[in-house]
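Trainee: Make a model of this:
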Amino acid sequence: MKEDKDSRWFELECVPKNYIFSKEERPQNLDSPVCDLIPVIDLAKPKAANGHSQPVEEIFKASQEFGFFQVINHGIPEKTVNDAMSVFKEFFDMQSKDVATGIVQHKKAYIYTSSTDYVKDGVHLWRENIKHPCHPLEECIHLWPDKPTRYQEVIAAYLVEIQKLSSRILEMICEGLGLKQGYFKDTSEVQLLSSNFYPPCPDPSLTLGILPHHDPSFITLLYQGGSTGLQVMKDGQWVNVGGIPNAFVVNIGNQLEIISNRKLKSVKHRVVTSTHETRLSIATFVNPSPDCIIEPAKILVSELEPSLYTASRYKEYVHSNKAFGDYTSAIQNALHSES
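Mentor: As a prediction, this is how the structure comes out:
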């Protein structure tokens, strides 16, 4: 381990004990080649002969089979995305003593974690993270970090574009499910942003960037800048989500699985580390409003296909379930069979 007082917590020759997960939770077979099976969907494709747009059909199929897909030609300007990634890189590169050694709470609106990021049994994740609320944007923006100086301006511009894209994707999912147009219009917003910095790790087989988990959102949009490390559970095996420059990874969250009456999948995913590669990502969670009642859409429930989930308010669901990279699969607690 470096003795330089200005060195960062991850600049080590071996993984510290308090970053080593149990043998059952450590990633296995990291050196085994795994095909990138997650569908890549071009949102600029024209309408098909049946009147549905081709992306609608592809998104619906991917959401059923994988619970994950990537979108290209999504309409978000490349400069907007690059500026956001640059700002987060600056943020994580800051060598302030407060930021480098622990948790910073700024007006109780965001939390930055580094080596204090406990997740289970006193073990740390191999990452640094910042989370903050995003809605209503005009009320949240002044609570965000003021360093780097352009943080608020750049991230606000990024979130405006993310809101447009998420609304577009939800409309296509509505069409695929046969729900009325605008079904999610008044109940979904980009509620939370979470950016993660995963530095190189001396031994990726011992630790994790994020533990296996489900997202408690409608959908989550992730920009990973062409980097690798995100893995999705498919048929009992971990599948890599390929790093595609200027593509967004989209995954189905627990709330959309409930509304679709399990026609769409919220699947387990995790992040593994790398010996040489640095990974920087921006996740935006499109969530229901806190008082929104979440239950299967009535049009999707019948005698032949009864409701599989108990109705609950979103805020009560989140309060009673672990999420966002914790070790509990929150979706299970909503099922009738588990109640």
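Trainee: use CA for all of it now, contacts and neighbours both
Mentor: Will do.
Trainee: For the stretch 51-200 of the chain, just list every one of the helices.
Mentor: Assigned helices in the stretch 51-200 of the chain, in chain order: 54-65, 78-93, 97-101, 137-140, 151-177 (criterion: DSSP state H, counting those that start in this stretch).
Trainee: Residue 112 is nearest to which of those helices?
Mentor: The closest of those to residue 112 is helix 97-101. By C-alpha to C-alpha, the value is 7.3 Å.
Trainee: Centre of the chain to that closest one, how far?
Mentor: Relative to its chain's centre, helix 97-101 lies at 25 Å (C-alpha atoms, centre = their mean, to the nearest Å).
Trainee: Now do the buried residues in it.
Mentor: Under the neighbour-count criterion of 16 or more other C-alpha atoms under 10 Å, helix 97-101 has 99-100 buried.
Trainee: Ok, stretch 85-95 next?
Mentor: By neighbour count on 16+ other C-alpha under 10 Å, the buried set for stretch 85-95 is 85, 87-89, 91-92.
Trainee: do stretch 109-127 as well
Mentor: 110-115, 117, 123-127.
Trainee: would JSON lines of the residues you listed with distance to residue 103 be doable?
Mentor: Converted to JSON lines, the buried residues of stretch 109-127 look like this (distance: C-alpha to C-alpha, whole Å):
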{"residue": "110", "distance to residue 103": "10"}
{"residue": "111", "distance to residue 103": "6"}
{"residue": "112", "distance to residue 103": "5"}
{"residue": "113", "distance to residue 103": "5"}
{"residue": "114", "distance to residue 103": "7"}
{"residue": "115", "distance to residue 103": "9"}
{"residue": "117", "distance to residue 103": "9"}
{"residue": "123", "distance to residue 103": "16"}
{"residue": "124", "distance to residue 103": "13"}
{"residue": "125", "distance to residue 103": "14"}
{"residue": "126", "distance to residue 103": "15"}
{"residue": "127", "distance to residue 103": "13"}
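Trainee: Here is a second sequence; please produce its structure as well for comparison:
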Amino acid sequence: MLHSTQEFLSGNAIPGASSALPVLDLSLMDGTAVEQQAFIQQLRLAARDVGFFYLTGHGQTIQKQQQILALARQFFALPLADKQQVQMIHSPHFRGYTGLGGELTRGQPDIREQFDMMREEAVPAQTDISPAWQGLIGPNQWPTALPQMKTELLDWQQSLSDITVKLMRALMLALEQPADALDATIKAGPYQHMKLIRYPGVDAKASSSKQGVGAHKDPGYLTLVVQDDQSGLEVETEQGWVAVAPLPGAFVVNIGELLELASNGYLKATLHRVVSPNSGIERYSCAFFMAAQLDATVPLLQLPSHLADEAKGPASDPNNPLFYQVGQNVLKGRLRSHRDVAAAHYAELAKAV
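Mentor: I've put the predicted structure just below:
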């Protein structure tokens, strides 16, 4: 089912959702030429005007999504000692468990606990760890108390990666580029980063902050989010902050800064945040971030003139410059977000960010 971005921008409700994000059906890309073109046109509008949308028809069942969220609940319900066994401070690759307030967004602590994982890889030979971003390459940490986590999450991460590659190629067609226009940047496999997240309830009267996650843009190509039935994710629009209500079975998708950069601002990376649930309520989600491989340099796409004329140029944050070189960009973000890991494993670099 397709809905116009005007429905979002005017605040009109979409059937089946209490939020007004566009709803796009990825299965249309496997349909007739007319269906494919309808999807590509809708994708272009959603990615240009909003930067956020719901994605259905992606091939992942509600049951599988619920299974992943149930695994997240199991992990966060473990005794603290079991979670600290895989605490991120032990990993120079920024993998593992982070407790409440352990990650910063724009310098402020987020009220969430999370488990981070990336592609399962061997550590490069010691002589090869240059430039510094190669320190991101390595194995994940896995809790011994939940041995099933490794297989289930690695399989899930790969399935989400495949969806984002298909979606990115559709975005290239929407920009009137060859579908494989950015394939050279993921030829060895896209950069993968996934989080299981728990947001505890916060008593607004007792706390000065309800920052589940502070306002930010995602740095990669594309993000997919599975939400439970609790609201909290919000998107900034010209009309103010809009709630992204859970839509059963749908992923929430947003455009990352690398696509904004590659399209000279035609595609929109949008500020978003998570507001903590009220006291007595917990919120769980799984977020997957796909970017170019770490050794890639993202190109500036040459858009046709009628699209180039609409490109606004990438938004620039002077306090958080974005680099075309992917590994440098990713490492900078991790150093800023996880100051304890940065100090433990990247002491000199940490001083510069």
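Trainee: For the two chains, what TM-score is obtained?
Mentor: Here the TM-score for the pair of chains, by TM-score structural alignment, normalised by the length of the first structure, is 0.74; 293 aligned residues with a C-alpha RMSD of 3.5 Å.
Trainee: Show me the two of the buried residues of stretch 85-95 of the first structure that sit farthest apart.
Mentor: The largest separation in the buried residues of stretch 85-95 of the first structure, counting by C-alpha to C-alpha, is between 85 and 92 at 10.7 Å.
Trainee: can you map out the strands along the stretch 201-339 of the first structure?
Mentor: Using DSSP state E, counting those that start in this stretch, the strands of the stretch 201-339 of the first structure run over 210-213, 219-223, 230-234, 237-240, 248-252, 269-271, 279-288, 293-294, 312-313.
Trainee: if you compare those strands, which one is most tucked away?
Mentor: Among the strands of the stretch 201-339 of the first structure, strand 248-252 has the highest mean neighbour count (mean count of other C-alpha atoms under 10 Å), at a mean of 25.
Trainee: what's the average distance of that one to the second structure?
Mentor: Once the two are superposed, strand 248-252 of the first structure sits an average of 0.4 Å from its aligned residues in the second structure (mean C-alpha distance after the TM-score superposition for the first structure).
Trainee: In the second structure, which residues correspond to that strand?
Mentor: Using TM-score structural alignment, strand 248-252 of the first structure lines up with residues 251-255 of the second structure.
Trainee: Now do that stretch: everything it contacts.
Mentor: 47, 51-56, 218, 221-227, 267-270 (C-alpha atoms under 8 Å, 6 or more residues apart in numbering).
Trainee: try 7 Å
Mentor: With contact meaning C-alpha atoms under 7 Å, 6 or more residues apart in numbering, stretch 251-255 of the second structure is reached by 47, 51-56, 221-226, 268-269.
Trainee: what does stretch 276-295 of the first structure give?
Mentor: So stretch 276-295 of the first structure is in contact with 187-200, 217-225, 227, 255, 258-259, 309-315, going by C-alpha under 7 Å, 6+ apart.
Trainee: export the strands of the stretch 201-339 of the first structure to CSV and tack on distance to residue 325 of the first structure?
Mentor: Below are those laid out as CSV (distance: least, C-alpha to C-alpha, whole Å):
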stretch, distance to residue 325 of the first structure
strand 210-213, 5
strand 219-223, 13
strand 230-234, 12
strand 237-240, 16
strand 248-252, 14
strand 269-271, 8
strand 279-288, 12
strand 293-294, 22
strand 312-313, 21
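Trainee: Could you pull out the helices in the stretch 201-339 of the first structure for me?
Mentor: Per DSSP H, counting those that start in this stretch, the stretch 201-339 of the first structure carries helices over the ranges 254-259, 314-319.
Trainee: buried residues in the first one?
Mentor: Counting neighbours by 16+ other C-alpha under 10 Å, one finds that the buried residues in helix 254-259 of the first structure are 254-259.
Trainee: Can you report how many residues lie near the closest residue to residue 135 of the first structure other than its chain neighbours?
Mentor: Distances taken as C-alpha to C-alpha, 6 or more residues apart in numbering place residue 191 nearest to residue 135 of the first structure, at 5.2 Å, with adjacent residues excluded. By other C-alpha atoms under 10 Å, the residues close to residue 191 of the first structure number 20.
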